[in-house]
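**Q** Need a 3D model of the sequence below.
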Amino acid sequence: MDCVVCPWLYGTLSGDLLDIVMRRGDSSVTARATWLAIESQFLGNREARALILDTKLRTLVQGDLSVVDYCKRLKTTADDLADLGEPVTNRSLVLNLIRGLNERFSSIGCHLRRGHPFPSFLEACDELALEELTMGNSPTQSTTLVAGTGGGPSSRPSAPTSQQPSGRTGSASGVKKGRSSSTSKGGRGNRGKGGRNGGKTCVAKGGSSKIGASASGFSAQASSG
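**A** Below is the predicted model:
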C-alpha cells in the first residue's frame, strides 16, 4: 500500500518541496512518514506565520488595485490564516475590507458600515464591484477633464503689444535727452573757449597801445633835441 500512496503524495508536491521531503534510496519509508514530513513543512512555526499573516490582513489597503483584486487578496490571506488554525470571522473580514478602501469608495464604505443587517463578505464585494462599474461608465470624469484642459479666449495669454511702444518711447526720449545734454555741454565748452580767446584779444590790444605810446614819446624827444 505504501508503494501506491507515496508516489501519489510526491506527485502533488513542487520540485523544491519534493527534494526536501523525499528520501531517495530508502525503501523503508512509509506513507505516514511522508505525510508527517509534508505536514511539518506546511505547519512548522505556525504561530509566527499566523502573526505575519494577521498583520498583513490588518494593514492591507486597496491603493491602485481593482475591487476584484483587492477582495481576492483579502480572501486569500484569510484562507491562509484558517489553514494555520486562525480562522477570520465574516464581520472582521468585511471591516478590514472597508478600512482599506481608497478615497473613491468612501461613500459606499459608509453605506456598508451602517448596513442593517451587516453585509457578508460576498455582498460587500458585489456592492463595491457595482460601484466601480458605475464610476467607469460615468461621463463626469471625462467632462471635468475637458473643462479643465480646454482653452478659451480668456485663458490665452495676452500679447505684450502695449509694452513695446512704451519701451520704444522711453528709448527715444532717452536719445533726445542725450542729444540735448550733449548740446548743452557743447555750448558751455564754446563759451569757455570764447572767454579765453576774448582775454587773449584784450591782452593783445593793451600791448599795442603801450608800444604806440612809447613810440610817440621817443619822437617828441628827438624833435626837442
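**Q** Every contact and neighbour count from this point should use C-alpha atoms.
**A** Fine.
**Q** For the lengthiest helix in the chain, what is the distance to the chain centroid?
**A** Looking across the chain with DSSP state H, the single longest helix is helix 163-224. Distance of helix 163-224 from the chain centroid (Cα atoms, centre = their mean, to the nearest Å) equals 74 Å.
**Q** what do you get for stretch 103-115?
**A** Taking Cα atoms, centre = their mean, one finds stretch 103-115 lying 29 Å from the centre of the chain it belongs to.
**Q** Report the buried residues of that stretch.
**A** For stretch 103-115, burial by neighbour count (16 or more other Cα atoms under 10 Å) applies to F105, I108, G109, L112, R113.
**Q** Let's have those in CSV, adding distance to T134 and secondary structure.
**A** Output for these, formatted as CSV (distance: Cα to Cα, whole Å; DSSP: H, G, I helix; E, B strand; the rest coil):
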residue, distance to T134, secondary structure
F105, 11, helix
I108, 12, helix
G109, 15, helix
L112, 17, helix
R113, 20, helix
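**Q** quick one more, to check against the first:
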Amino acid sequence: MDAWVLLRDIFQDHQTSRAVTLKQEFTTTRMEDFPNASVYCQRLKSLADQLKNVGALVTNSRLVLQLVSGLNEAYKGVGTQIRHAKSLLPFTEARSSLVLEERELAAMVSHGSGSAMVASVDDTPLPSDKHKLTPREPKKFPRPKFGNWP
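**A** Below you'll find the predicted structure:
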C-alpha cells in the first residue's frame, strides 16, 4: 500500500507543473507548425485530453476558440465563420469545417497551378515591332455649318 501512496504523491506533485506546461503548449499551438488541418486539430484535442487528465479541464468553447486563434491567414475566413456562428460549434464540427476548407483551398491551388503552367509554357515570340500600331494624329473633319453659325 505504501508504494501506491508514494506514487500518488509523486504524481500529484508533478500534476501542477505538468498542467502549467500543457496549458502553455495548448495556448501557443499554431496551425503553421503542422502539415495539415487534421494533424493540427488532433494535437489540440490531445493537449485538451492531457490537461483533463491532470485536472485542468478544457471546455469545448475554449478548445474551439484556440483552434480558431491558431489558424493561419489562408483559413481566417472559416475562422471568422466559426467565431460568429449563432452558438459556438462543437469541436468536431469546427474541425470538419476546417478540413473542408483545406480541401477547397487545395482544389483551388491545383486548378490555379494548372492554368499557370499553361501560361508559362507558351513562349511564342510576339510579332516584331514593325507590325505594332503607332499613334496617329486625330483626323480632322470639317465642321458642319448651320445657318449663320461659323
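**Q** Now the TM-score, please.
**A** With the length set by TM-score structural alignment, normalised by the length of the second structure, the two chains reach a TM-score of 0.71; 125 aligned residues with a Cα RMSD of 2.4 Å.
**Q** re earlier: and the longest helix of the first structure, what does it pack against?
**A** Judged by 3 or more Cα pairs under 8 Å, 6 or more residues apart in numbering; DSSP states H and E, helix 163-224 of the first structure has no packing partners among the helices and strands.
**Q** Tell me where the second structure has helices.
**A** So, for the second structure - with DSSP H - the helices run 2-28, 37-53, 60-69, 76-83, 91-121.
**Q** Could you dump those helices into a markdown table with distance to S128 of the second structure added?
**A** Listed next are the helices of the second structure as a markdown table, based on distance: least, Cα to Cα, whole Å:
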| stretch | distance to S128 of the second structure |
| --- | --- |
| helix 2-28 | 58 |
| helix 37-53 | 51 |
| helix 60-69 | 55 |
| helix 76-83 | 47 |
| helix 91-121 | 20 |
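**Q** residue in the second structure matching V5 of the first structure?
**A** Aligning on TM-score structural alignment leaves V5 of the first structure without a counterpart in the second structure.
**Q** Give me the number of neighbouring residues for V5 of the first structure.
**A** Neighbourhood size, V5 of the first structure [other Cα atoms under 10 Å]: 14.
**Q** which position in the first structure aligns with A48 of the second structure?
**A** Match for A48 of the second structure (TM-score structural alignment): A78.
**Q** And for V68 of the second structure?
**A** Using TM-score structural alignment, V68 of the second structure sits opposite I98 in the first structure.
**Q** Pretty sure L51 of the second structure sits against V20.
**A** No - L51 of the second structure lies out of contact with V20 (Cα atoms under 8 Å); the separation is 9.1 Å.
**Q** Neighbour count: the two, which is higher?
**A** Higher neighbour count among L51 of the second structure and V20: L51, with 21 against 14, using other Cα under 10 Å.
**Q** Just tell me the aligned range of stretch 114-126 of the first structure in the second structure.
**A** Using TM-score structural alignment, stretch 114-126 of the first structure lines up with residues 84-96 of the second structure.
**Q** List of residues touching that stretch?
**A** Residues outside stretch 84-96 of the second structure that contact it (Cα atoms under 8 Å, 6 or more residues apart in numbering): A37, S38, C41, N60, S61, L63, V64, I82.
**Q** can you do 10 Å?
**A** With Cα atoms under 10 Å, 6 or more residues apart in numbering as the contact definition, stretch 84-96 of the second structure has outside contacts at 37-38, 40-42, 45, 59-65, 67-68, 78-79, 81-83, 97-102.
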